[in-house]
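**Student:** Quick one: sequence and predicted model below, then my questions.
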Amino acid sequence: MHYLTFVGRVARRTGTSQECAAELTRATLATLTDRLTGGEVLDLAAQMPKPLQGLLKPDPRQEAADRFGAAEFVARVSVRAGVDEDTARGGVRAVFCTLREAITGGEFQDVVVQLPRDFRDMVEPALAPAAARR
């Protein structure tokens, strides 16, 4: 999937501008990098559009993921994107749905399995069969 297609789908799902969707995408992927193990970040980056690959760079000094829940994830995305938490939460959902379309199903499952149960309301829309066809 091309970068503009990815951001365009996030914009459509969130009802925001392309610029806001790009910021939500950037912030969500940067926060996801914090939350995943280094190896998984590299696997995910390999399947992403080139402009987004640069956001997915694990800390070379640390393989382990930073452990935090969904509320902290949304708060970090909110700060990084400069939006309120409701907008950030919707953006995270939209990015997960778009990720599901952009990468292989197996890789998406590898990402989701590293997230705790409290991420369910943000990730489950992406797991619905219809999400992969949008």
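**Tutor:** Received the coordinates, thanks. Numbers count the residues shown, from 1 in each chain.
**Student:** contacts and neighbour counts: CA atoms only from here.
**Tutor:** Fine.
**Student:** buried stuff in stretch 125-134?
**Tutor:** P125, A126, L127, A132 (16 or more other C-alpha atoms under 10 Å).
**Student:** And for stretch 47-58?
**Tutor:** For stretch 47-58, the neighbour count (16+ other C-alpha under 10 Å) marks Q47, M48, P49, L52, Q53, L55, L56, K57, P58 as buried.
**Student:** okay if I get the residues you listed as a markdown table plus distance to R35 and secondary structure?
**Tutor:** Converted to a markdown table, the buried residues of stretch 47-58 look like this (distance: C-alpha to C-alpha, whole Å; DSSP: H, G, I helix; E, B strand; the rest coil):
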| residue | distance to R35 | secondary structure |
| --- | --- | --- |
| Q47 | 18 | coil |
| M48 | 17 | coil |
| P49 | 20 | coil |
| L52 | 17 | helix |
| Q53 | 16 | helix |
| L55 | 13 | coil |
| L56 | 11 | coil |
| K57 | 12 | coil |
| P58 | 10 | coil |
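**Student:** for comparison:
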Amino acid sequence: MQHDEFIGQVQDRARLASRGDAERATRATLETLGERLPERLAGNLAAQLPVEIGEHLRRTITQDGHGPGEQFDRDAFVDRVTQRAGADSPDAVYRSRVVLEVVGEAVVGGLMDKVSESLPPDIRSLVSAGSTGPLD
């Protein structure tokens, strides 16, 4: 999957007004996921995504000092996405679900299963719900 197709899928599924909104949702979700995943797994995931999108996972050390493999729960995940995306919490949850759904379609070899298994159940639910799952 190419960058433009990826962002277009996020924009369409999340019903976002602009590509910029889709870019922000993608960046916010993947930077936060990159902080939560072990560094090697984040790197493996990034390698299967378009370069521009994979870079969001590789930026695992943020200005706040957050880094790879950091332990935090769903509430903290959503808070970080909310701040980065400039969205309210319900929108951040939905946009994250959409981004993770598109990521799952872009990668092969059971990698999303490994990503999901590395996450606690409360964050794992964001991966499994997708864009059509029940809202929570």
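**Tutor:** Everything's here; your move. Remember, predicted model here, so these are calculated numbers, not experimental data.
**Student:** Farthest-apart pair in the buried residues of stretch 47-58 of the first structure, please.
**Tutor:** The distance between the two most remote of the buried residues of stretch 47-58 of the first structure (C-alpha to C-alpha) is 16.9 Å, for P49 and P58.
**Student:** got the contact list for the closest residue to A131 of the first structure other than its chain neighbours?
**Tutor:** Once flanking residues are discounted, A131 of the first structure sits nearest to C97: 6.3 Å by C-alpha to C-alpha, 6 or more residues apart in numbering. With C-alpha atoms under 8 Å, 6 or more residues apart in numbering as the criterion, the residues that contact C97 of the first structure are V123, P125, A126, L127, A131, A132.
**Student:** mind checking what C97 of the first structure lines up with in the second structure?
**Tutor:** Matched by TM-score structural alignment, C97 of the first structure corresponds to E101 in the second structure.
**Student:** Now find how far off-centre the helix or strand encompassing its match is within its chain.
**Tutor:** Using DSSP states H and E, E101 of the second structure falls within helix 89-106. Remark: helix 89-106 of the second structure is offset 6 Å from the chain centroid, using C-alpha atoms, centre = their mean, to the nearest Å.
**Student:** Relative to the first structure, and after superposing, what's the average distance for the helix or strand following it?
**Tutor:** The element immediately downstream of helix 89-106 of the second structure (helix or strand, assigned by DSSP H and E) is helix 111-118. Following the fit onto the first structure, the mean deviation recorded for helix 111-118 of the second structure is 0.8 Å by mean C-alpha distance after the TM-score superposition for the first structure.
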